[in-house]
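> return a 3D structure for these sequence lines:
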Amino acid sequence: MNKEELDFYIKCEDFTVSGESFKLYKDKDLDMLVTLPKPANENLGKYYESEDYISHTDSKRSVFEKLYHYIKKYSLNKKVKLISTLNKGSGSLLDIGAGTGDFLIQADLKYWKVKGVEPSVQAKELAKEKGILLESDTADLPSHEYDVITMWHVLEHVPDLTDQIKELKRLVKPGGYVVIAVPNFKSFDAEYYNSYWAAYDVPRHLWHFSKNSIKALFAKEDIYLEKTLPLIFDSFYVALLSEKYKNGTMNYIRAVWIGFISNFKAKQSKEYSSHIYILKNS
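Model prediction:
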């Protein structure tokens, strides 16, 4: 995507690590946003070097972190139940961006044959302590091996979106499923918090998707959208972080209210804070 072909959308700050500013541009054809300037691949790692990057740790230092892990535990069971409806109960599962391995542990308990990929050394070490050995990338994994491939809030991080979707096509079995969870920049909470919306999370989030963009991007590889589901809790989590970025403190009452409004409005608009996309390989 050339910058000249994109329209300026919004300017955002990296509130987590660097304090640097980035611009989001809209690709009208795909109905998605692109973060620019895009850090060089060799420099991306430094933007994840923070104790506040919660998905790469098991830390429970604050009320917010304890709440995150409580909801995470509930969500893990829901995710395993979801994939179990796709493949008659179990099968071969690949989780890309596996973090500290908790989803794979839960799936393994339900008789899935699991494999995970995680580039973060810190997260991999925590997973190893739990008995889960993770790969650093997918390059050496066999083709057409997996009944289900999951990417829970990972696709927005990948440096090369086209190559990643092609790699998913290589890895998934014919008739297998790809399950993607990503934020939705068309949600009410995104509109409300504007440049402070935590799910923009620049520059770690390089891409910002809509339902239209997910459908179009995967259809290019003959992987077709079958169903879209809401992630109800994401609006509250994102609102809490957005309050911190906007006002310097987590206003729990206001964040819960905005999260509630976002979900309420989404019942009509179908534009939730985050969506799960269930896609089937041809």
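> every contact and neighbour count from this point should use C-alpha atoms.
Fine.
> run the chain-centre distance for the strand ranked longest in the chain.
For the chain, the longest strand by residue count, based on DSSP state E, is strand 172-183. A distance of 13 Å separates the centroid of the chain from that of strand 172-183, by C-alpha atoms, centre = their mean, to the nearest Å.
> just give me the residue right at the centre of this structure.
Relative to the mean C-alpha position of the chain, the nearest C-alpha, by C-alpha atoms, centre = their mean, is the one of residue 153, at 1.0 Å.
> quick one: residue 186 is in a strand?
No: using DSSP: H, G, I helix; E, B strand; the rest coil, the assignment for residue 186 is coil, not a strand.
> residues near residue 140, how many?
The number of residues packed around residue 140, counting by other C-alpha atoms under 10 Å, is 8.
> now the second one, please; I'll put the structures next to each other:
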Amino acid sequence: MRCLACRYELPGHGAITSEDPQGVAPGDFEVRVCPGCGGGTTLPLVGAEELAKYYPQAYGPHSRQGASGPLARAAMAARLRTRLFRRLRRVVASRGGDGGRPSLLDVGSGSGDLGSVLTGQGWRVVGLEPSAAACELARRRGVETREGTLETAELPEASFDAVVFHHSLEHVPDPVDALRAARSLLRPGGAAAIAVPNFDSRQRRRLGSNWWALDLPRHRFHFSFRALHAALERSGLESTWLRPTASVLGPAASAQQRRSGRMEMSGGRFLAGYGAALVTYPLRWALAEALGDGEFIAAIATPRAGGISDEA
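Got it, this is the predicted structure:
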């Protein structure tokens, strides 16, 4: 069995074993860590149809009615102030897009939280989401959303100025296939923006299976910096900007999971922790960049002149 990112041979046993923290999928799941790139592969491997069964009906990004309440609105505003989206905007600023607005595909768009905000900031957003219920919620909020995946949506090539994987690339069965599909959708001068959990972060190493961003079995691949670089290279993309960053939610979510053994984002203690995490987010973000060790990885990538690497 080979690593999904770099194709290095995986070890015969897992470094982490965990049950589903949301209590949906039965049994134990394991993560095998690649000796070549440090990325983690969730086992057993499953296809898209089986993977869909791992999402609870009340899965947060699929069921929210939108960013309601001051904490949720502030969290989304904090995310959009990060360098990831500022840099993406600068990369595509020279393109007029359709009707003067740059076009953006939001892969794994959920109920449209990100898309609705980006639409208000001048992007022409198209969401792509496999959950029919989440698509309906997004459309009610005015976000054009297509039901499906990069493999099934039949989107025309070179049709977007930007493709965004905002905490969705770790969910797909094969991240290199997804990145290759994204590359084909980019117009000349376009870019992909990526945000994923950092599997090599201090928080993950300290918390182990209690790290909230592990989220087995929904997270199919777990990225280190080297793993993301390898996946981009094999897909014909290259990173023009790659940085560690902090999580808005992380401290509160991991604390809740340690207490209850479940990913339950509710209750007074969680909300108090969430508020504190939101207040400290700018400091934690600055520290992540200064120390080179954050809970998330953010990247901007553009098509590489040499094209797609051969399969190893």
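> tm score of chain vs chain?
Once superposed, chain against chain, the TM-score is 0.85 (TM-score structural alignment, normalised by the length of structure 1); 276 aligned residues with a C-alpha RMSD of 3.1 Å.
> do you know how far the counterpart of residue 183 of structure 2 in structure 1 is from residue 214 of structure 1?
Structural alignment places residue 183 of structure 2 opposite residue 169 in structure 1 (criterion: TM-score structural alignment). According to C-alpha to C-alpha, to the nearest Å, residue 169 of structure 1 and residue 214 of structure 1 sit 14 Å apart.
> which of the two has more residues huddled nearby?
Ranked by neighbour count (other C-alpha under 10 Å), residue 169 of structure 1 and residue 214 place residue 169 first, with 23 against 19.
> ok, now how distant is the more buried one from residue 37 of structure 1?
With distances taken as C-alpha to C-alpha, residue 169 of structure 1 is found 28 Å from residue 37 of structure 1.
> with residue 271 of structure 1 instead?
Applying C-alpha to C-alpha, one obtains 27 Å for the distance of residue 271 of structure 1 from residue 37 of structure 1.
> what does residue 200 of structure 1 give?
Distance from residue 200 of structure 1 to residue 37 of structure 1, counting by C-alpha to C-alpha: 14 Å.
> got it, and residue 89 of structure 1?
43 Å.
> for residue 98 of structure 1, same thing?
Distance, residue 98 of structure 1 to residue 37 of structure 1, by C-alpha to C-alpha: 27 Å.
> swap in residue 87 of structure 1?
When C-alpha to C-alpha is the yardstick, residue 87 of structure 1 and residue 37 of structure 1 sit 40 Å from each other.
> list the contacts of the match of residue 183 of structure 2.
If you count contacts by C-alpha atoms under 8 Å, 6 or more residues apart in numbering, residue 169 of structure 1 has them with 144, 221, 223, 281.
> can you do 10 Å?
For residue 169 of structure 1, the contacting residues are 143-144, 149, 163, 176-178, 218, 221-223, 281-282, by C-alpha atoms under 10 Å, 6 or more residues apart in numbering.
> I'd like these as a markdown table, with secondary structure, neighbour count and distance to residue 136 of structure 1 appended.
As requested, the contacts of residue 169 of structure 1 are arranged in a markdown table below (DSSP: H, G, I helix; E, B strand; the rest coil; neighbours: other C-alpha atoms under 10 Å; distance: C-alpha to C-alpha, whole Å):
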| residue | secondary structure | neighbour count | distance to residue 136 of structure 1 |
| --- | --- | --- | --- |
| 143 | coil | 15 | 17 |
| 144 | coil | 15 | 19 |
| 149 | strand | 26 | 16 |
| 163 | helix | 11 | 17 |
| 176 | strand | 22 | 23 |
| 177 | strand | 28 | 22 |
| 178 | strand | 29 | 20 |
| 218 | helix | 21 | 24 |
| 221 | coil | 17 | 24 |
| 222 | coil | 14 | 27 |
| 223 | strand | 25 | 25 |
| 281 | strand | 21 | 24 |
| 282 | coil | 14 | 28 |
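> how about the helices in the stretch 1-150 of structure 2?
When secondary structure is read from DSSP state H, counting those that start in this stretch, the stretch 1-150 of structure 2 shows helices at 48-52, 60-63, 70-80, 83-92, 113-120, 132-140.
> in CSV: the ones you listed, plus distance to residue 252 of structure 2 and mean neighbour count.
Formatted as CSV, these follow (distance: least, C-alpha to C-alpha, whole Å; neighbours: other C-alpha atoms under 10 Å):
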stretch, distance to residue 252 of structure 2, mean neighbour count
helix 48-52, 27, 12
helix 60-63, 15, 19
helix 70-80, 13, 15
helix 83-92, 23, 17
helix 113-120, 20, 20
helix 132-140, 25, 20
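> now distance to residue 275 of structure 2 too, for the ones you listed, in a markdown table please.
Shown next, in a markdown table, are the helices of the stretch 1-150 of structure 2 (distance: least, C-alpha to C-alpha, whole Å):
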| stretch | distance to residue 275 of structure 2 |
| --- | --- |
| helix 48-52 | 32 |
| helix 60-63 | 18 |
| helix 70-80 | 7 |
| helix 83-92 | 22 |
| helix 113-120 | 19 |
| helix 132-140 | 26 |
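> all the helices of the stretch 151-282 of structure 1, in order from the start?
When assigned using DSSP H, counting those that start in this stretch, the helices of the stretch 151-282 of structure 1 occupy the ranges 161-171, 188-193, 211-219, 234-247, 252-269.
> looking at those, which is nearest to residue 56 of structure 1?
When these are compared by C-alpha to C-alpha, helix 234-247 sits nearest residue 56 of structure 1, at 16.4 Å.
> show me what the closest one is packed up against.
Judged by 3 or more C-alpha pairs under 10 Å, 6 or more residues apart in numbering; DSSP states H and E, the packing partners of helix 234-247 of structure 1 are helix 63-86, strand 172-183, helix 188-193, helix 252-269, strand 274-281.
> buried residues, the longest strand of structure 1. List them.
Along strand 172-183 of structure 1, the positions that meet the burial threshold by neighbour count (16 or more other C-alpha atoms under 10 Å) are 172-174, 176-183.
> what's the angle from that strand to helix 161-171?
Angular relation of strand 172-183 of structure 1 and helix 161-171 on a 0 to 180 degree scale: 140 degrees, by axes from the mean of the first three to the mean of the last three C-alpha atoms, to 10 degrees.
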